[in-house]
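Could you look at this predicted model? Sequence included:
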Amino acid sequence: MGKTTTTVNLAASLALHGARVLVIDLDPQGNASTALGIDHHAEVPSIYDVLVDSKPLSEVVQPVTDVEGLFCAPATIDLAGAEIELVSLVARESRLQRAIQAYEQPLDYILIDCPPSLGLLTVNAMVAGAEVLIPIQCEYYALEGLGQLLRNVDLVRGHLNPALHVSTILLTMYDGRTRLASQVADEVRTHFAEEVLRTSIPRSVRISEAPSYGQTVLTYDPGSSGALSYLEAAREIALRGVAVHYDPQHAHVGQQNNQRNMSEGIQ
């Protein structure tokens, strides 16, 4: 679905627009950490220590050297065992939420990159955030995965986080030359007119190449179609946030200090 790619490139885009952004890497593979050029070998303090050992989030967050205002809480391979270790801990579903609430550095956005399954790591992300951002690959199977994800969101909202809602859907890997991509895009826009961003992310070799250099596409090739698309998508997200914050009918949606905790979409 391009969820990690979307997380890091939206985060970099928002930071380049002047926001202070934190990426929390909750995937044991650590792909978001790799893409942001953050060291995440086993000895590095990571989000695992925050969830399992209650280490303060401030002690694991690292600045991203290529993009001012962008920060990352890395994932290490230790996170692979966190699902089992969390089972016996008190308030296991809300440990990330409490860590974020105790984090005192000013932030405008928090983007959480989830693993591709509904385990305790993903549940922690959905409890910590008010919004879910879903990247949808413009292929048929993505629509089937979307239905399951929405059921999971409803489940978490009903039992653990009443504020949780799908705020943003982003079409990724869009190839306008194929009829299937257009059909999937049309169907998603029909059913989720309010949530789908106008901007879609095209298939791009530059987007795929960037992580191998420890970069986002914004620093790897700023003039590429992929970089420009993510910049425009970030602009849409920022403008939506401003509109919600200043709309008195939706004042309850805004986070304190304009902070938006976003759980990144999963398959």
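Here it is on my side, so go on.

Could you use CA atoms for every contact and neighbour count after this?
Fine.

So Leu57 versus Ala19, what's the distance?
In this view, Leu57 and Ala19 are 19 Å apart by C-alpha to C-alpha, to the nearest Å.

neighbour-wise, which of those two wins?
For Leu57 versus Ala19, the count of surrounding residues by other C-alpha atoms under 10 Å is larger for Leu57: 23 against 18.

Show me what counts as buried in stretch 138-156.
138-139, 143, 146, 149, 153-154, 156 (16 or more other C-alpha atoms under 10 Å).

Please apply the same query to stretch 90-100.
Those buried within stretch 90-100 under the rule 16+ other C-alpha under 10 Å are 92-100.

Not counting that stretch itself, show me its contacts.
By C-alpha atoms under 8 Å, 6 or more residues apart in numbering, the surrounding residues in contact with stretch 90-100 are 50-51, 54, 56-57, 86, 120, 123-125, 127-129.

can you rerun that using 7 Å?
Applying C-alpha atoms under 7 Å, 6 or more residues apart in numbering, the set of residues contacting stretch 90-100 from outside is 51, 56-57, 86, 120, 123-125, 127-128.

any idea how far it is from the chain center?
Offset of stretch 90-100 from its chain centre (C-alpha atoms, centre = their mean, to the nearest Å): 18 Å.

that older thread, among the buried residues of stretch 138-156, which one lies nearest to Tyr174?
Cys138 (5.7 Å; C-alpha to C-alpha).

Roughly how far does that closest one sit from Gly2?
If you go by C-alpha to C-alpha, the gap between Cys138 and Gly2 works out to 11 Å.

Common neighbours of the two, please.
Common neighbours of Cys138 and Gly2 (C-alpha under 7 Å, 6+ apart) are Thr172.

Put this next to the first one:
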Amino acid sequence: MSEQHRPRILSITNQKGGVGKTTTAINLGAALVSLGQRVLIIDLDPQGNASTGLGISARERGTTTYELLHEDAPLSAVIRSTETEGLHIAPATTDLSSTDVALGAQENRVFLLKDALAGAALADYDYVLIDSPPSLSLLTVNSLVASDAVLVPLQAEFFALEGLSQLMLTIRDVRETANPKLRIEGVVLTMFDQRNNLSQQVEDDARATLGDLIFQTRIPRNVRLSEAPSYGISALAYDPLSKGSQAYQELAAELLSRASPRKEPI
């Protein structure tokens, strides 16, 4: 695969659960498609919520990211279409939860996803978004090793920044040992309530600590973002005029506009 056709691979990662990670994977992917990009989401979370949220039921998943990592299945056998043209997904099942135990002693265990993507036909895509599990597990490390950069959803609540320090250390370790090109694409504030003083305080603290690593776009608390997965579609397909959908469209535009690297405080 020639370099000019190589997609940008982003790991959407936060070891803390409930921060809007999967919501961001689905809706940022859909928003990028609305801006003319071709997107593949790789579901690397054993919960498989990104797969469900894009309408791929458990009984329809067949070959999944479990087979991709554990059985050397080709990525082409895993990819599924979604209701949104130009948006595809490599689905996951709970089988992935055995990865740490089953592959923990394997010598190349942190390179399994990178190796799977290296030989894959990715020229059809502009972005690959990896939905990582809410932990710093072997699956998350595989995601980081395979990625060009990390996008971190950060919930606008008390203690939000505390868990971020461990993720930053993990990113630095991966950069030093397995993926020297790994960078932090940015941190996006999620579940932001502009009526809440705490949300504003978290934003102020985050910007003071991380500077321009924080995206200008903030993702609000929005009922449409919560409702859309039950219909198996993105919020942009469910209600494109909702505040949540508009925020992800703004985030996608901001992501595409970020051309120069930013100084990282790690």
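Sure, I can see it. Owing to the predicted nature of the structure, the values given are computational and were not obtained by experimental measurement.

tm score of chain vs chain?
Superposed pair, TM-score by TM-score structural alignment, normalised by the length of the second structure: 0.88. Supporting alignment: 242 aligned residues with a C-alpha RMSD of 1.4 Å.

related to what we said a few turns ago, out of the buried residues of stretch 138-156 of the first structure, list just those in helices.
143, 146, 149, 153-154, 156 (DSSP state H).

So which of those residues is the closest to Arg235 of the first structure?
The closest of those, once distances to Arg235 of the first structure are taken by C-alpha to C-alpha, is Leu146, at 24.3 Å.

What's the match for that closest one in the second structure?
In the second structure, the residue matched to Leu146 of the first structure (TM-score structural alignment) is Leu164.

again with Leu10 of the first structure
Per TM-score structural alignment, Leu10 of the first structure is aligned with Leu28.

so what's its match up against?
So Leu28 of the second structure contacts 248, 252 (C-alpha under 7 Å, 6+ apart).

my read is it is in a helix, agree?
Yes - counting by DSSP: H, G, I helix; E, B strand; the rest coil, one finds Leu28 of the second structure located in a helix.

Please report the distance of it from Pro240 of the second structure.
Where Pro240 of the second structure is concerned, Leu28 of the second structure sits at a distance of 13 Å (C-alpha to C-alpha).

cool, Asp45 of the second structure as well?
26 Å.

repeat for Ser98 of the second structure
Distance from Ser98 of the second structure to Pro240 of the second structure, by C-alpha to C-alpha: 38 Å.

Same check on Gly186 of the second structure?
On the measure of C-alpha to C-alpha, Gly186 of the second structure and Pro240 of the second structure end up 24 Å apart.

Between the two, point out the one with more neighbours.
Neighbour count, other C-alpha under 10 Å: between Gly186 of the second structure and Pro240, Gly186 has more, with 21 against 15.

out of the contacts of stretch 90-100 of the first structure, who's nearest Ser208 of the first structure?
Closest to Ser208 of the first structure, out of all of the contacts of stretch 90-100 of the first structure and judged by C-alpha to C-alpha, is Ala125, at 25.5 Å.

can you tell me which residue in the second structure aligns to the closest one?
Using TM-score structural alignment, Ala125 of the first structure lines up with Ser143 in the second structure.

what's the nearest residue to its match if we skip its chain neighbours?
Nearest non-adjacent residue to Ser143 of the second structure, counting by C-alpha to C-alpha, 6 or more residues apart in numbering: Ser11, 6.0 Å away.

contacting residues for that neighbour?
Counting by C-alpha under 7 Å, 6+ apart, Ser11 of the second structure has contacts 129-132, 143-144, 147, 149-151.

how about those in JSON lines, adding neighbour count, distance to Asp212 of the second structure and secondary structure?
Rendered in JSON lines, the data for the contacts of Ser11 of the second structure read as follows (neighbours: other C-alpha atoms under 10 Å; distance: C-alpha to C-alpha, whole Å; DSSP: H, G, I helix; E, B strand; the rest coil):
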{"residue": "Leu129", "neighbour count": "26", "distance to Asp212 of the second structure": "22", "secondary structure": "strand"}
{"residue": "Ile130", "neighbour count": "29", "distance to Asp212 of the second structure": "23", "secondary structure": "strand"}
{"residue": "Asp131", "neighbour count": "28", "distance to Asp212 of the second structure": "23", "secondary structure": "strand"}
{"residue": "Ser132", "neighbour count": "27", "distance to Asp212 of the second structure": "24", "secondary structure": "coil"}
{"residue": "Ser143", "neighbour count": "30", "distance to Asp212 of the second structure": "24", "secondary structure": "helix"}
{"residue": "Leu144", "neighbour count": "31", "distance to Asp212 of the second structure": "21", "secondary structure": "helix"}
{"residue": "Ser147", "neighbour count": "24", "distance to Asp212 of the second structure": "21", "secondary structure": "coil"}
{"residue": "Ala149", "neighbour count": "21", "distance to Asp212 of the second structure": "15", "secondary structure": "strand"}
{"residue": "Val150", "neighbour count": "23", "distance to Asp212 of the second structure": "15", "secondary structure": "strand"}
{"residue": "Leu151", "neighbour count": "24", "distance to Asp212 of the second structure": "13", "secondary structure": "strand"}
